[in-house]
Each structure stands twice: as structure tokens, then as C-alpha cells.
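Novice: coordinates only, sequence not included:
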């Protein structure tokens, strides 16, 4: 990982908040020959001193089989990112760069029982569909329909053992450079560029 002191958070709470806000991760395993990966939503759970990632995958896929063979996995959390042109620097004859935020969480995956998977799906659905008002709420679905689809799904829990992160937002540049970068990003039509500008403004 590209890690420099400039680009690290001051405390773990900032890292955990990023994980809570960026729930669609790339989950990577190893099948003994090649890395395997899948993109899935996860819930970050703080359980005492432990950090756990809860989610689900399709059963009988290459990644699910790899998780069964080798429980060592890594989840990559990715936020907004943008190209940073050196043309706006005080000294523009410089190297341009890319700003981004990312967290890599390494840990041990445990595949859930059908009962645990049921609960994980219920909690995930209830997070995005209001149980009281949404016609797609979990409690509005027919139980036979739920059980039929659960046969194709396996829930998982990752016990996080190590976290790395890079929050690269041009902190190594002068305040004037950072202000120029923000002004340039704010003019962009790219929604990610605008998000990076918001992140950078927090540091100014």
C-alpha cells in the first residue's frame, strides 16, 4: 500500500466512519492458484474490541468456494477519487497526481449457517427498505419466496485482524495549492471530483 505520514488519519474513529459510509466493498480471497474477488455490500459491526464485516455472497461461485478453502480474505473500501492536475499548482511544471481514500481490511472469513444468513439478509434489507412503509420490506415478502432465494445465498462474517488505509487529499501541498485544487475540482462535471473537493475542504 502507498503509505506516507501525510496521508493517514489521526484516529481509528475516522477510519471506521469511512468504512460505515462506503459499504460496497471488493472482497478478495485466494483459491490456491489465483486471487478471486467479488463486489458486495457489507455492514461494519463493532463488537467490543473486535471489528466484523457482515454480508452475503452467491453460493457455488468461484469466490464462495475459495472462501471455503482459504479463510484469509481482504476487503477493500473505496471512496471518491479524482485526477489532480499540476496545472493549478503554484509551480505547475510538476507531477500531477490522483487523490483518493481507501481502506484495506484483512481478516478471517466464516461462512454462516442458513439461519444466520436469513438474519443477515433481513438486517440488510431493513437498512435500505423501511419496514413500516416500503412495499419491498423484508416483512412484506412471502416466507416461501424468501426461503427459495436463500438457498442460493451464503452469509459471511469477517473478523478483521488488520486495517491499512490511505487518505490522500494533497495534505503534502501548501494551503494555496490545496485551495487551487479544490477550486478546480469544484468546476468539474465529475461527481467524484466534487466529492474530493468536499473532502479536501475539511482539511483547509
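Specialist: The structure has been received and is ready for your questions. Note that the structure is a prediction, hence the values are computed from the model and not measured.
Novice: rest of the way, CA atoms for contacts and neighbours
Specialist: Fine.
Novice: Which elements pack onto the helix or strand containing residue 165?
Specialist: Residue 165 is part of strand 153-168, with elements assigned from DSSP states H and E. If you count contacts as 3 or more C-alpha pairs under 8 Å, 6 or more residues apart in numbering; DSSP states H and E, strand 153-168 packs onto strand 50-58, strand 97-111, helix 114-128.
Novice: Leaving out chain neighbours, which residue sits closest to residue 200?
Specialist: Take residue 200 and drop its neighbours on the chain: the residue closest to it by C-alpha to C-alpha, 6 or more residues apart in numbering is residue 169, 5.9 Å away.
Novice: how far off strand 97-111 does the strand holding residue 165 point, in degrees?
Specialist: Interaxial angle of strand 153-168 relative to strand 97-111 (axes from the mean of the first three to the mean of the last three C-alpha atoms, to 10 degrees): 150 degrees.
Novice: Not counting strand 153-168 itself, show me its contacts.
Specialist: Strand 153-168 is touched from outside by 1-3, 6-9, 15, 50-59, 99-114, 116-117, 120-121, with contacts defined as C-alpha atoms under 8 Å, 6 or more residues apart in numbering.
Novice: Kindly report the same for stretch 110-123.
Specialist: For stretch 110-123, the external contacting residues (C-alpha under 8 Å, 6+ apart) are 54-56, 67-68, 71, 138, 150, 153-158.
Novice: Mark which of these are buried, thanks.
Specialist: For those, a burial check counting by 16 or more other C-alpha atoms under 10 Å picks out 54-56, 67, 71, 138, 150, 153-158.
Novice: In a markdown table: those residues, plus distance to residue 39.
Specialist: Output for the buried ones among the contacts of stretch 110-123, formatted as a markdown table (distance: C-alpha to C-alpha, whole Å):
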| residue | distance to residue 39 |
| --- | --- |
| 54 | 13 |
| 55 | 11 |
| 56 | 10 |
| 67 | 14 |
| 71 | 17 |
| 138 | 22 |
| 150 | 19 |
| 153 | 14 |
| 154 | 14 |
| 155 | 14 |
| 156 | 14 |
| 157 | 15 |
| 158 | 15 |
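Novice: The structure to be compared is supplied as follows:
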């Protein structure tokens, strides 16, 4: 990933936080047929290394598993806040007009080797953990025990667990750090003024990145 120094994010805890907040990853793998991309929620877990591990599951019928090259790294891409930036928000537009549109975003690339867990007990424990994480904000959280046991057993058998031992993390926080303070504030004000689903989270990230 091309990452100019002023956009580089190297703090593991910040990248881990983005993964936790935006767990749906684009998982890119190398297969006998070339590159494959699947969209899979992945949980981050601490250890055994500083970068931790990512765990998830895929359908047993997913062809990704049939031709997977296990001797090369996979890449999991996590997308955080993103938004279009209009040059009309820059105060310097009125001064010299030398401004152009851009796009702000935050992403994490996680590299590592993929391990397949074809083990019902492992899969069930993972599904329980994932469900508890995603349901934690609900007044009445749903759990696997709320569905018929034979129904859950059938679904557990239809998926395979995956684990990625993360060897390298790359973070890119493109949040107008290359702009002077008035332009950065102009972008924040512009994003908040539009009050769009993508604009407000990016404005908050820009404030945190300042």
C-alpha cells in the first residue's frame, strides 16, 4: 500500500481499534486460479505475537478453500471512515485557487498466514464469541442457544473456521494531515455541514488525528 509518511499509522492499538469497530474485512487470498477476494467478518485477538490473530469462518462450499495456497501470506483489508473532500471547503481556494478534490479514508492491511480449522468445537466457540461481540450493544442480545440445537449443529457443520496469524500491520489514515490547519478545519466543517453517514465519522477521525 502506498503510504506517504504523513498518512502513516503505526500504533498497534489504534489499528486494532479500527479492526474492532469495522470487522468486515476484504480477505484476499492466492489460489490456483489466481487472486480471490471474499468479504468476511474477522475478530481480532491478542497474542501470541504483538500483532495478534484474526479469526473468522467461511462456508464449507466456498471455493477459496479448495485451491488455497497455504505457503503464501493472505491479506485482510479493513475499511474505516471515508469521505469525499471538496476543494470548496479549503479557505485557500479563495486565496490562490490551487486546490483539487480528494478522498479521505482510514484503512488497515493485515498480512499473515491462514490456518484452516475444520473442527466443530472450534467453530462453535468462535461463533459464540463473534455473536456475543456483535450483539453486545442490544438490550436483549441474541445467542446461539436461542435457536434450536439441531439447527445450530447443522449450520456449524456447514462452515469452516479460519485463523490468520498476523505478521505485519499497515495503517493509513488519510485525514488531510498534508493541509494547513485552516483547510483541515474547513474540511471538518464541510463534512459536518453535509451531515452524511460517511461525513460525520470522518470529521471525528480528523479531529482525533489533529
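Specialist: Right, received. Where do you want to start? These figures come from a predicted structure and were not determined experimentally.
Novice: Can you give me the TM-score here?
Specialist: Scored against TM-score structural alignment, normalised by the length of structure 1, the superposed chains reach a TM-score of 0.90; 202 aligned residues with a C-alpha RMSD of 1.9 Å.
Novice: what does stretch 101-109 of structure 1 correspond to over in structure 2?
Specialist: Aligned by TM-score structural alignment, stretch 101-109 of structure 1 falls on residues 106-114 of structure 2.
Novice: Check structure 1 and tell me which residue is nearest its centre.
Specialist: By C-alpha atoms, centre = their mean, the mean C-alpha position of structure 1 lies nearest to residue 77, the distance being 2.5 Å.
Novice: and it, what does it touch?
Specialist: Residue 77 of structure 1 is in contact with 19, 22, 23, 24, 25, 26, 102, 103, 104, counting by C-alpha under 8 Å, 6+ apart.
Novice: what's the helix or strand for the fifth one?
Specialist: What that stands for is residue 25 of structure 1. Element membership of residue 25 of structure 1, judged by DSSP H and E, is strand 24-30.
Novice: After that strand, which helix or strand is next?
Specialist: Where DSSP H and E defines the elements, the next helix or strand beyond strand 24-30 of structure 1 is strand 35-41.
Novice: Who are the packing partners of that next one?
Specialist: Using 3+ C-alpha pairs under 8 Å, 6+ apart, strand 35-41 of structure 1 sits against strand 24-30, strand 50-58, helix 62-69.
Novice: Now with 10 Å, please.
Specialist: When contacts are defined as 3 or more C-alpha pairs under 10 Å, 6 or more residues apart in numbering; DSSP states H and E, strand 35-41 of structure 1 sits against strand 24-30, strand 50-58, helix 62-69, strand 72-84.
Novice: next SSE after it?
Specialist: Counting by DSSP H and E, the next helix or strand C-terminal to strand 35-41 of structure 1 is strand 43-47.
Novice: Check which residues of that following strand are buried.
Specialist: 43, 44, 45.
Novice: which one of those residues sits closest to residue 202 of structure 1?
Specialist: Of all these, residue 202 of structure 1 sits closest to residue 44, with 23.9 Å by C-alpha to C-alpha.
Novice: Might you report the residue contacts of the closest one?
Specialist: Residue 44 of structure 1 makes contacts with 16-17, 19-23, 51-55, 157-158, 160, as judged by C-alpha atoms under 10 Å, 6 or more residues apart in numbering.
Novice: just residue 6 of structure 2 next, same as before
Specialist: Counted by C-alpha under 10 Å, 6+ apart, residue 6 of structure 2 has contacts 172, 173, 174, 175, 176, 177, 178.
Novice: Neighbour-wise, give me the winner out of those.
Specialist: Neighbour counts for the contacts of residue 6 of structure 2 (other C-alpha atoms under 10 Å) peak at residue 175, which has 28 neighbours.
Novice: residue in structure 1 matching residue 196 of structure 2?
Specialist: In structure 1, the residue paired with residue 196 of structure 2 is residue 190, using TM-score structural alignment.
Novice: same deal with residue 162 of structure 2?
Specialist: By TM-score structural alignment, residue 162 of structure 2 lines up with residue 156.
Novice: Its match - nearest residue in space that isn't next to it in sequence?
Specialist: residue 111 (4.4 Å).
Novice: What's the separation between that neighbour and residue 145 of structure 1?
Specialist: Applying C-alpha to C-alpha, to the nearest Å, the value for residue 111 of structure 1 to residue 145 of structure 1 is 22 Å.
Novice: and what of residue 130 of structure 1?
Specialist: 19 Å.
Novice: Of the contacts of residue 77 of structure 1, grab the buried ones for ChimeraX.
Specialist: Of those, the buried ones can be selected in ChimeraX as follows, counting by 16+ other C-alpha under 10 Å:
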select :19,22,23,24,25,26,102,103,104
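Novice: Thank you kindly, that will do.
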